[in-house]
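Enquirer: Any chance you can model this:
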Amino acid sequence: MNRPLRRLSLVVAFLFFALFASTTWVQFVSAGTLNAMPGNSRQLYSEFGRERGAILVQGGAAVATSQRVDDPYEFQRTYPAGPLYAPLTGYYSLRYGTAGIERAENDVLSGSADELFYRNLSSLLTGEKPQGADVTLTLQPRVQQAAWDALAGRKGAVVALDPRTGDVLAMVSSPSYDPNTLATHDGAAQEQAWTRLNGDEDDPLVNRATSALYPPGSTFKLVTAAAALESGDYTADSALAGPQELDLPQTSNTLKNDEGTACGPNDQVSLADALKISCNTAFGWLGEQLGADALEEQAGKFGFGQSLSIPTSVATSRYPTGDDVAGPLLAYSAIGQGSDVATPLQVAMISAAIANDGVVMKPNLVAKVSEAGGSGSVIEQPSPQELGRAVSTGTARTLQQMMELVVSRGTGTRAQIDGATVGGKTGTAQHGVGLPPYAWFTSFAEKGDREVAVAVVIEDGGTTESAYGGRLSAPVAKTVMEAALDG
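Expert: Here you go, the predicted structure:
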């Protein structure tokens, strides 16, 4: 009789141990994984039932906030400025997750970051729900609005940087979208908006300033000019070959100037004048003299080929290598065509580095993280960070003078600003046979103690003339620079 009882007690003990072990595993070992499962409705209720921190811009205006709602989730994300900041803030959606700053800074916005541990512990002891921290962006509302208005709904992007710190003063992508349509708790409306936005051939969900890669066109001539000056073999006054057409190796094709004429007397032009009038043949010839390795190295110093987070992700700009820059393709790559691709942010970084005497600053969107309410104590405040030196101070100042000539007497005269020093470079980038080119303008401006660098790209600009970036994109850049200098 005792033996069956002992066996039964062993079975009961084993079952008790198994129950204890499985409960411990679920509650402690697997808790994080289970909580993070997308289908866990309890996790959704917990996350959306917590007041998320606000996203603010300079001056304290909120561009993303959490509003209390009368449903099981308690809070809903709202975006007061709608499309104006959407490519930057991103969205916070029940069904489709996060994007933009909402994703990059999710830990602090949701209140789950390690930096908020002691504050959350205090909330736990008092019985209050943890609250997310506020994230203040570097964006200047006046500059952002000026960029949005100047782009006027055309497809493209605008980026404005502080050359000395790397702070992003404005970043506009068009077309944009209303993130409120994805933040709604109405499931059917959310799905309808998502389907519509993803089916739009103009890709409004893409931040063209950081995620779209374009041929940089003649804005890349700044990189080629920098490589020439850094080599020590050229000065601003050096004579370059600038014929009407440049014969290319290994092909019967030629590189032509858009105007159909030579760039100077006796088919020669100085480096400074070649930049001023955007001479294709001169820069194609110069690229061949410098070689692909020198151009790749110089492009890399400006940021090409480097992965970047600001803290949102940025597509990697690329200068071609191998077969993509061999033979006749080298001349095309030297003028920003061929397989060259760059984000508008990267093109703005080129002008910013030149304006900053050759030093490339890491672009940054976040000014500070602080206690909720905007006026609380600062939890984190990023410092300006150098990415490296693109060119020597002497080369940078030569390039500044050459870019100023572009604006004062060259293809960029529509960017002139009274009382300010302005330098720039136009660009018209081909991207397919029979397709309208992209119109570029990149620039810097200085007035008093204020300084700004800007890049503008407008898709499908219109004509094939090299100055078209000056006619279409330069006025946009001018408006943005004026807002930054006078703000």
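Enquirer: only C-alpha atoms for contact and neighbour calcs from this point on.
Expert: Fine.
Enquirer: these two touch, right, residue 212 and residue 315?
Expert: Yes. Between residue 212 and residue 315 a contact is recorded at 7.1 Å, counting by Cα atoms under 8 Å.
Enquirer: shared neighbours, those two?
Expert: residue 343 (Cα atoms under 8 Å, 6 or more residues apart in numbering).
Enquirer: Now do the contacts for the residue nearest the centre of the chain.
Expert: Residue closest to the average C-alpha location in the chain (Cα atoms, centre = their mean): residue 210, at 3.0 Å. Contact analysis of residue 210 by Cα under 8 Å, 6+ apart lists 313, 314, 315, 343, 344, 345.
Enquirer: Go again with 10 Å.
Expert: Residue 210 sits next to 87-88, 157, 159, 171, 173, 308-310, 312-317, 342-346 when contact means Cα atoms under 10 Å, 6 or more residues apart in numbering.
Enquirer: Tell me how far residue 62 lies from residue 288.
Expert: 51 Å (Cα to Cα, to the nearest Å).
Enquirer: Next: residue 483.
Expert: From residue 483 to residue 288 the distance is 40 Å (Cα to Cα).
Enquirer: Do you have the helices of the stretch 201-350 of the chain handy? List them.
Expert: 208-211, 221-231, 271-277, 280-290, 292-302, 329-334, 344-355 (DSSP state H, counting those that start in this stretch).
Enquirer: Show the end-to-end separation of stretch 46-61, please.
Expert: End-to-end for stretch 46-61, by Cα to Cα: 27 Å.
Enquirer: Can you list the buried residues in that stretch?
Expert: 47, 48, 49, 50, 51, 52, 53, 54, 55, 56, 57 (16 or more other Cα atoms under 10 Å).
Enquirer: Please apply the same query to stretch 78-94.
Expert: Within stretch 78-94, judged by 16+ other Cα under 10 Å, the buried ones are 78-80, 82-94.
Enquirer: Now show me the structure for the sequence below, then we'll compare the two:
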Amino acid sequence: MNAPIRRLAMLAALLFATLLISSTWIQFVDAKAINALPANRRTDLTNFNRERGAILVAGDPIASSRPVKDELKWLRVYSQGTRYPHITGFYSFTVPPDRGLEYADNALLSGSSDKLFYRRISDLFTGREPAGASLELTINPKAQAAADEALGNQRGAVVALDPRTGAVLALVSHPAYDPNVLAMHTSEAVGKAWDALLADPGKPLINRAIAGNLYPPGSTFKLITAAAALETAKYTKDSVLPGPAQLTLPGVTEPLANHDHQACGADDKTTLDHALVISCNTAFADLGMTLGADALRTQAAKFGFGEALRIPLPVTASTIPATLNEPQTAQSAIGQYEVRATPMQMAMVSAAIANEGILMQPYLVERVVSSDLTIIEKADHKQLSEAISPETAQTLTTMMVDVVTSGTGTPAQIPGVSVAGKTGTAQHGVGAAPHAWFTAFAPADDPKVAVAVVVEDGGDAGSEAGGGTVAGPIAKAVMEAVING
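Expert: Next comes the predicted model:
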């Protein structure tokens, strides 16, 4: 072979080798990244041509796939419309899914998860149509319905947990939206619906229960301040605290006042228990300064503040500022200044108190089941932290029962059931009506449900809102739904 032919042969061999290496790299090494590209509609077509797993509540599908006669072959259907959108999210060919379980657990629902590898191999050899896995949720449908209906047309959110396991029993955010309008196969109609949702001033796409712009927790945070005090062993529920009508803060000209501008007890004094029962701002602000910012931050962290969770939906971490001077510490001790929390976080606070101080990891998916009914995954009950001692938990329970029996939380009373709760009225802007909060658990002596409710801007009550009167009845409805089955 002469030199020119030899060089040409080597060049051809090099080109073939390059082609082999590049195609191998694309098909194996870069395959996942390429499949994940938003512009790669081939992957979407493949997924739509496969039956997607259902999302189930108490055995009934709240999201399922129905066969249709178009190129996508399957239409995603949400049977209860606006009741579960912030849990399910949506699955759309036109709008890339970016929220809810349809996004968070897409690999399982679509059947592409590595956990379904052997199922896919079996389908290949048996000729069965590939299908995704189904998610069986922890949601109690009666609790979800009660939360949805009681919150009504008010903006806000409700979260209910099983304090013993961390199971999410209800998760509602209002305003809601209908995911069916985004699942349609008519691109123009879906595009208009999506644009309308984005332009809606009520921001219905935001899951207020676990994300979005977090809320100042107001007086519900006093549970954390009280816990920090009790954990020092220097305080009991009968410890005497200063409770004047207003408290002068160091270096601040405007004093901190109680909501009724009255002293919290005779001679400007009150007990820790009575301060919680009537939600005395000055007593807890003074207590916060005495304990110090580090003690508040440490106790808040034990309840889950600063923890970005996945349930598997991403839960935004609740926050307390890293640095606080004395006036800021006083404000933070009553859930104001720059303290911010999700309803999920405040439900976790009540759940930990209900569970003798043990905070369990919240979770939303009980089981993952393949299309042949094989259990792929089952939820573990995981301890997140020991937030407080059992003794502190018992003391706080007694104090929270007093709140509902004879304090600001009386609207949450349930006949024949002992309820432990705490109200909150959170200021969040000059001239704006306060947010109304309530967090609770019941029965107090055998807890089955912990709940947190926030109603933005006082809901229908507006500036006249109180946490007990506005959010308390919503929490009551959810707790009754769980307790009565």
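Enquirer: And the buried residues of stretch 78-94 of structure 1, which is closest to residue 30 of structure 1?
Expert: residue 94 (23.2 Å; Cα to Cα).
Enquirer: returning to that earlier point: number of nearby residues for the residue nearest to the residue nearest to the centre of structure 1 when sequence neighbours are not counted?
Expert: Closest residue in space to residue 210 of structure 1, ignoring its immediate chain neighbours: residue 314 at 4.9 Å, by Cα to Cα, 6 or more residues apart in numbering. Residues lying near residue 314 of structure 1 (other Cα atoms under 10 Å) number 19.
Enquirer: What of residue 398 of structure 2?
Expert: Residues near residue 398 of structure 2, counting by other Cα under 10 Å: 18.
Enquirer: ok, back up a step: dump the residue contacts of the residue nearest to residue 210 of structure 1.
Expert: By Cα under 10 Å, 6+ apart, residue 314 of structure 1 lies in contact with 207, 209, 210, 211, 212, 306, 307, 308, 343, 345, 346.
Enquirer: biggest separation within these, which pair?
Expert: So, the contacts of residue 314 of structure 1 by Cα to Cα: farthest apart are 207 and 306, at 18.7 Å.
Enquirer: Which one's more surrounded, those two?
Expert: Set side by side, residue 207 of structure 1 and residue 306 show more neighbours around residue 207, with 23 against 14, by other Cα under 10 Å.
Enquirer: Over in structure 2, tell me which residue corresponds to the more buried one.
Expert: Matched by TM-score structural alignment, residue 207 of structure 1 corresponds to residue 207 in structure 2.
Enquirer: who's in contact with its match?
Expert: 85-87, 89, 99-100, 156-157, 171-176, 213, 315.
Enquirer: same thing but 6 Å
Expert: When contacts are counted by Cα atoms under 6 Å, 6 or more residues apart in numbering, residue 207 of structure 2 touches 86, 173.
Enquirer: How about residue 215 of structure 2?
Expert: By Cα under 6 Å, 6+ apart, the neighbours of residue 215 of structure 2 are 340, 341.
Enquirer: and what of the one 3 residues further on?
Expert: For residue 218 of structure 2, the residues meeting the contact criterion (Cα under 6 Å, 6+ apart) are 334, 335, 336, 424, 425, 426.
Enquirer: rewinding a little: tell me the one among the contacts of residue 314 of structure 1 nearest to residue 296 of structure 1.
Expert: Among the contacts of residue 314 of structure 1, and counting by Cα to Cα, the member closest to residue 296 of structure 1 is residue 306, at 12.1 Å.
Enquirer: Need the nearest residue in space to the closest one, chain neighbours excluded.
Expert: Closest to residue 306 of structure 1 by Cα to Cα, 6+ apart is residue 316, at 6.2 Å.
Enquirer: next one: residue 341 of structure 1
Expert: Nearest to residue 341 of structure 1 is residue 215, by Cα to Cα, 6+ apart, at 4.5 Å.
Enquirer: Would you confirm that the one you found contacts residue 340?
Expert: Yes. Residue 215 of structure 1 is within contact range of residue 340, at 5.5 Å (criterion: Cα atoms under 6 Å).
Enquirer: gap between the residue lying farthest from the centre of structure 1 and residue 8 of structure 1?
Expert: Distance from the centre of structure 1 peaks at residue 1, with 79.5 Å (Cα atoms, centre = their mean). Look at residue 1 of structure 1 and residue 8 of structure 1: by Cα to Cα, they are 11 Å apart.
Enquirer: same deal with residue 31 of structure 1?
Expert: 33 Å.
Enquirer: How about residue 302 of structure 1?
Expert: When residue 302 of structure 1 is compared with residue 8 of structure 1 (using Cα to Cα), they lie 76 Å apart.
Enquirer: just residue 406 of structure 1 next, same as before
Expert: In terms of Cα to Cα, residue 406 of structure 1 sits 94 Å off from residue 8 of structure 1.
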